[in-house]
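Asks: Generate coordinates for the sequence data below:
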Amino acid sequence: MADTARRTALAFAITAGITGMASAATPPAQPWMDRGLSPDKRAELLVAAMTDDEKYRLIRTDFGMKSDKHGQPEGALGNAGFIPAMPRLGLPAVQETDAGLGVTRPGVDNAGAVSLPAGLATAASFDPAVAHAGGRMIGGEARGKGYNVLLSGGVNLVRDPRNGRNFEYAGEDPLLAGLMVGATVKGVQERQVVATVKHFAANDIESGRNTISSEINPVALRESDLLAFQLAIAHGDPGSVMSAYNRVNGTYSGEDDWLLNEVLKKEWGFKGWVMSDWGGAHSAAKAANAGLDQQSAGEVFDAEVFFDKPLREAVARGEVSKARLDDMVKRILRSFFVHGVLDNPVPVKAGKVPYAADRVVARDALEAGAVLLRNQGALLPLAKGTSVVVIGGHADKGVLAGGGSSAVSDVDGDPVPGLEPTGWPGPVKYHASAPLTFIGKRASKVSFNPGTDPVAAAKAASGADVAVVFVTKWAAESFDTPDLGLPDNQDALVAAVLKANPKTIVVLETNGPVKMPWLDQAGAVLQAWYPGSGGGEAIARLLYGEVAPSGRLPLSWPKDESQLPRATIQGAGLNSKEKPADTIDYNIEGADVGYRWYEKTKRQPLFAFGYGLTYTSFDYSGFAVDKDKDGRAVAHVTVKNTGKVAGADVPQVYVTGPDGGTRRLAGWTKVALKPGDSRRVDIALELLALARWDDAGKRWRVAAGTYQVKLGRSADDFAADATLQLPESFPVVKAP
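Replies: So this is what the prediction gives:
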């Protein structure tokens, strides 16, 4: 009886165990939502569960706003790209918005947003922490407005200061641009929103951008534009890369197997997805096989929705493999898993967006990136007891923004509505942060003159202790400016005011360099770029010394167009009737972009890359270069604040290889010091800045030999020299 009971109990236990094991092994209804699995495995499981229709739905977005082709799609937020939710699979709607400087569409809270200053201002900070904070700000606002993919992360190099879209980018040097954009992308994606590095590749002018071919030797491309992308991707780990409009050496970027498959995906190990630009898709099978994973809003912007019926037919014919289709889908889903889009979907209802705090982030970014170009007789900082006349630039209302898809509608509205052009790439927008208001809080007496009449402006200037003239030059996506001149007779305005009052400060709100025929007469000049939503307050704080300028130019500032690799841009100008060129020859400068071009051609720019003044002075001592315990090259220097106010300095390290050639920025740091304080800083040198591309070996190569190392205040102002002996090596940029 006892044995029978024991056998019965044992049988029950075994049965119960087997039942429990079976229950534990039963997969949940959506096994891809198991966070214990890798993003790759989760994406594979989800792809395996999808129907063909669901796959083809994910590899194409719709335009998310009303157009002449359709009304606003149901569920879309009036945004750039939209894919409906797939509840069966647990997939939320994909909501994409332009957000290079801030969220451009109202979103679920139906409100404007806060804009950072121009990307060039962030780059001019020479501080990745500033870029990271800006990325977090934009990512947070996007999430609060219901967006989960941001078209942000512009890393195209500034090859020509007339490019209308330079303000979105991060300068002329690949190391600076790559590290700064990488930091921005990282900040965005910390908010569980996908960022998109763009426009891949060599999209360095806007004239004829949809068809023009950027002609450049592949090695030179590797060492310039592609290096910037490589670094941005390695440091930022973006979920997506956007292909460019233009052709590269004759092939459309979105159909370029070498760019997308060989370089981006295989060599760099990029595991995210490649989306087309809006109007940048041209085929089905060719593009898919070349590495394009998603067509953007093709029903509105492209000749055809290539990634639906045409691609289905291509797969059925065997022109595109089913494995490739699955790879396209997997790459999108993997990025969603990696960056939290599926595990922590954006709120369906409006989230709370901290606009006031975000405006401080934008203000701080401009304070770190505004560049003081001139300050004769220590005119700046201003004393608070002076009378000031503020002239021009709508400075009584706000600060100018760049145009095109990145233009942010400020949460506080547009204080200067109706400016031309009101249609694309406008409307021209201002941010409601009026410099006059903030200067008025600090001056003993303040007045405003619109600057439309130079004679009247000069009279107003003569009656004040100090004049502050705001000059503007609007630029935008889709066109380049034909020259570097200021529009609307502003040179005459500045000249008249300077003649009436030598204590005149000129504040530039521009896309970048402009000619300044009056420069030698100006008391001070501050480059404020496009200042962003906190711009008015930042400018006032800089002018009054509440914070010292610390920005350094992220690009070379030419004297005029004759110093550029190309004297003209064919088809430049808003609404130009001239046919754009079919090709543009970047082999003229090759990899020697910007300051390297000036060194190579022995030309002296008006202001060099890395240049910038402040309200104090710094001294360098003890410059040396050695290798750390891991064999990495590191420069060391003691920086001392020898002035009377606190400030920040940017010691820069430039290197020339044993085979000669032009100097390259290899590292820098930004150090803030109080008066009299000093600090020993270490500056790690980027191996890729010391390397050259070995095309035969398909790898980066650091040549053995002696490297000439210079400590600079800018690209043409050096304080110390050293040498560095290196063995041959083959540096690798690790994939994220």
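Asks: contacts and neighbour counts: CA atoms only from here.
Replies: Fine.
Asks: Settle this for me: Ile505 is touching Asp465, isn't it.
Replies: No. Ile505 is beyond contact range of Asp465, at 11.4 Å (criterion: C-alpha atoms under 8 Å).
Asks: Second chain to compare with the first, below:
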Amino acid sequence: MNSQAMEWAREVEAQLTDEERFSLLISVMGTNEVVTDKDPRIPDGVPMGAGYTPGIPRLGIPALLMSDASLGVTNPGYREGDTATALPASIALGASFNPELARRSGQLVGREARSKGFNVQLAGGVNLHRDPRNGRNFEYLSEDPWLTGVLGAESVKGIQGEQVISTVKHFSLNCNETNRHWLDAVIDPAAHREADLLAFEIAIERAGPGAVMTGYNKVNGTYAGGNEALLQGILKGAWGFPGWVMSDWGATPSWDFALRGQDQESGVQIDVLMWGHEAFTAPLREAYAAGDFPKNRLSDMVQRILYAMFDVGVDSWEGTPDVDLAAHADIALETARQGIVLLKNDGVLPLEATSPADVVLKIAVIGGHAQLGVPIGAGSSAVVPAGGYAEVHSIGGPGIMGAGRNLFLLPSSPLAELKKLLPDTAIEYDPGMSPAEAALLARRSDVAVVFGIRVEGEGFDNPDLSLPWGQDAVIEAVADANPNTIVVLETGNPVAMPWLRKVRAVVAAWYPGQCGGRAIAEILAGVTNPSGKLPLTFPTGLDQTPRPELSGLGTPWGTPTTVNYNEGSEVGYRWFAKTGQEPLFPFGHGLSYTSFDYADLAVHDRGGLRVEFTVTNAGPRRGADVPQLYLLEDPAGTRTRLLGFERVNLEPGGSRTVSLDVDPRLLASYDTGRGQWHTPGGSYRLALGHSAGNYTLEADVSLAEAWFGR
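Replies: A predicted model of the protein is given here:
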């Protein structure tokens, strides 16, 4: 905690009038696809964004100007003609396993935000991937709390290093989008601490975000924004979080959320649409006048907002930063390169090595609008890049988010980029409209590259794991017509692969951002050696998941529903380890055009667990690897956990010694009775591997019993 910022916050808050205090407790949404009329509380000349909170000029307190931000400074519908760097989806950043890249991405967002006048970025999505149908998984980093917390923290640090406040969101268990305003997420409290809340705890303690945004959903029967156990008991109590808690937009049905830990009502016009009123304006003031809302709580809410302003420095901006869009494009490109995962390769990739030099290689590129660009996820994270979208197809749907459900294509064509990189090949394109038509081109080509895409976004879950619009049938037909078929997936989630045995290679490119077409082409052509690792498990089908049937799926918008997260803390790869199932592709999996060996695993307990080992590039090409350290057994039995990772770049034949310090919470269980973490004494088995399903070295260590933390 920044003691000086806290003292300033107390001193300034004491000088405010009650009218000024209340003015800081709401944010007003700018005009967009949902809010079409400009709110008179937003002054002329203020850039339209997700939220506006007035400043107090007499005391040097700036207005808060907020923008959505997970994948760049969001702009569709807000500011006509405005553009920003469109980063790859957060799931792609998660697949990079690269904290430094997360920091650079955050710096990019913070700098561009500040150049546009925004001093709050609604970034930092650290919810876990609990369900492979969740329409918003592309905005989140992974299914693992350590990977998510570490990368999420670096992103927040990058943003706030530019004197722009970042949130972390959505606190907590915003893990399904179906009727999210009426969804009750039920979970064992100890399991909650060991998984989803641990990701938030790691991100918050490592980065100090100015604000935490709550989720739309209930948690164990109580809305997240009014959940006293989460907000007062854990976030502000056990963790000592000094910043402020804001609601998600339209997630404050009642003024008494202010009594339970929420400090600011965000996007008040959406609350009017949802609940028929603004909660923190007239109702909260009336409660204050009646003595039902105490003065000390009002002061605490305001001090938290002021603390974040002073701690991050939004009150001391000097000038407008220069923005190097070319350098930012390089960050977007590098994120896409490092995030693309080569799932399968039966010798067909890279394309540079598939035919003799004196033979013209004939390549069929099929489907996915590859002649135009690459898709992005729909919803509040959408970003318009320089030059605008290549194309927008309106899809629509029920509820508030239906208007934003579109297929947005960024103008980075994989087809055009492949032609640049492989000028001596013959490349033809087929749109993939029908299996029969696509097979005609595939049959007379040496290699067929089929693009499979899916529109995923905020407000909607996927009904299953299939590719829409008959794309699975197209892939089947192409694979039947051409034995050298490669599938490139541009999705925000795992997909079922009924055609997997028929194709020779599968590439998970996710939503790869404004330079995604180039990054995909570089991987296919061998210019870039793939190094991405899966940040979530790919199941063979929904029958392998904790909830084969998703509660509430298909019900009308507005239907209350309950989702029991009965897997508890055994999320993703942990669930597969617990149930003994073999996934389609495990967490951490990702192939390369070279190979890596591990040796000399050593485990030391010197007041903390340190693990050392050597990584060697045993193959013919320069490449990057991500060795992963796992807990396999503790004194209570089998218990799989990712304990650490490090991204390593090596030349052919090169070696490097890696040291990992293990956070003790990853070895522990949370005891809700004592309110502490507990590590039982005894023997622990650790494993070093290439994924959660491929361990190469194991070692045992004996640890003493320990109780720690809150």
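Asks: After superposition, what is the TM-score?
Replies: The TM-score (TM-score structural alignment, normalised by the length of structure 2) is 0.94; 689 aligned residues with a C-alpha RMSD of 1.9 Å.
Asks: So between Ile505 and Asp465 of structure 1, which is more surrounded?
Replies: Applying other C-alpha atoms under 10 Å to Ile505 of structure 1 and Asp465 shows that Ile505 carries more neighbours, namely 27 against 16.
Asks: That one corresponds to which position in structure 2?
Replies: Applying TM-score structural alignment, one finds that Ile505 of structure 1 aligns to Ile486 in structure 2.
Asks: so who does its match touch?
Replies: 348, 447-450, 503-507 (C-alpha atoms under 8 Å, 6 or more residues apart in numbering).
Asks: from memory Glu477 of structure 1 sits against Trp424, does it?
Replies: No. Look at Glu477 of structure 1 against Trp424 with C-alpha under 8 Å: they stay out of range, at 9.1 Å.
Asks: Now do the shared contacts for those two.
Replies: Listed as contacting both Glu477 of structure 1 and Trp424 by C-alpha under 8 Å, 6+ apart are Gly404.
Asks: who's more crowded, the two?
Replies: Glu477 (23 against 14).
Asks: Spatially nearest residue to the residue mapped onto the more buried one from structure 2 (excluding sequence neighbours)?
Replies: With TM-score structural alignment as the criterion, Glu477 of structure 1 lines up with Glu458 in structure 2. Excluding the flanking residues, the one nearest Glu458 of structure 2 by C-alpha to C-alpha, 6 or more residues apart in numbering is Gly379, at 4.9 Å.
Asks: now the alignment partner in structure 1 of the one you found: how far from Val645 of structure 1?
Replies: When structure 1 is aligned by TM-score structural alignment, the residue opposite Gly379 of structure 2 is Gly404. The gap separating Gly404 of structure 1 from Val645 of structure 1 is 40 Å, by C-alpha to C-alpha, to the nearest Å.
Asks: Just want to know which of those two has more residues nearby.
Replies: Gly404 (21 against 17).
Asks: what about Asp682 of structure 1, which SS state?
Replies: Look at Asp682 of structure 1: counting by DSSP: H, G, I helix; E, B strand; the rest coil, its state is strand.
Asks: show me what contacts it?
Replies: Asp682 of structure 1 is in contact with 634-637, counting by C-alpha under 8 Å, 6+ apart.
Asks: returning to what we had before: verify the stated contact: the residue nearest to Glu458 of structure 2 with Arg405.
Replies: Yes. Shown here, Gly379 of structure 2 and Arg405 form a contact pair, counting by C-alpha under 8 Å, at 6.5 Å.
Asks: residues shared between the contacts of the two?
Replies: Joint contacts of Gly379 of structure 2 and Arg405 (C-alpha under 8 Å, 6+ apart) are 457-458.
Asks: Who are the contact partners of the match of Gly379 of structure 2?
Replies: Residues near Gly404 of structure 1 by C-alpha under 8 Å, 6+ apart: 424-426, 476-478.
Asks: mind redoing it with 10 Å?
Replies: 98, 164-165, 423-428, 475-479 (C-alpha atoms under 10 Å, 6 or more residues apart in numbering).
Asks: Also Ile395 of structure 2?
Replies: Counting by C-alpha under 10 Å, 6+ apart, the residues that Ile395 of structure 2 touches are 402-407, 455.
Asks: next one: Pro680 of structure 2
Replies: For Pro680 of structure 2, the residues meeting the contact criterion (C-alpha under 10 Å, 6+ apart) are 634-636, 667-669, 703-707.
Asks: Can you list which of these carry over to structure 1?
Replies: Of those, the ones still in contact in structure 1 (both residues aligned by TM-score structural alignment, their matches' C-alpha atoms under 10 Å) are 634-636, 667-669, 703-707.
Asks: still on that earlier bit, let's see which of the contacts of Ile486 of structure 2 end up in strands.
Replies: Members of these lying in strands (criterion: DSSP state E): 447-450, 505-507.
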